[in-house]
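Q: Sharing a sequence plus its predicted fold:
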Amino acid sequence: MFVAFVDNVLRPFWVLWVIMIFTGIVFYAYWPKNKSRLEEYGNIPLRDDNEER
């Protein structure tokens, strides 16, 4: 019964679910509160190895 519900009702809307998840990730990434932390994470590959020691 549950499988039939998922197959008949939720499955046709998979594109909407993916768009909603993607939009949530984008809003999280651009939220002003997270800006400094995410910019710091973005600079990790550019750091010099000697800087961490």
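A: Nice, thanks for sending it over.
Q: From now on I want contacts and neighbour counts done on CA atoms only, so please keep to that.
A: Noted.
Q: Look up how far residue 21 lies from residue 33.
A: Computed as Cα to Cα, to the nearest Å, the residue 33 to residue 21 distance reads 20 Å.
Q: got another, please set it beside the one above:
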Amino acid sequence: MKAIPTVQNFTSDFVTTFWTPIFVGVFLAIVAYAYWPRNKAAFDEAAKMPLREEWRDHD
């Protein structure tokens, strides 16, 4: 028995074959950016931001 082509089948095939590899590529690019050695100082500084005591100016 042959599958009946429907909008749902076309949409599912389109998402699987086109968008999934794009999203995987975007995810890998974000991970590479986060672990790139040049960005370490900026991320370390951002990680310490909540711990800073800058409330002295607000007293």
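A: Looks like it arrived, so ask away. No experiment lies behind these values; they were computed from the predicted model shown.
Q: what residues are up against the aligned residue in the second structure for residue 47 of the first structure?
A: By TM-score structural alignment, residue 47 of the first structure lines up with residue 52 in the second structure. By Cα atoms under 8 Å, 6 or more residues apart in numbering, the contact set of residue 52 of the second structure is empty.
Q: hey, which helix is longest across the first structure?
A: Longest helix of the first structure, by residue count under DSSP state H: helix 14-30.
Q: ok, and what's touching the helix or strand following it?
A: Next along the chain after helix 14-30 of the first structure, taking DSSP states H and E as the criterion, comes helix 35-42. Applying Cα under 8 Å, 6+ apart, the contact partners of helix 35-42 of the first structure are residue 29.
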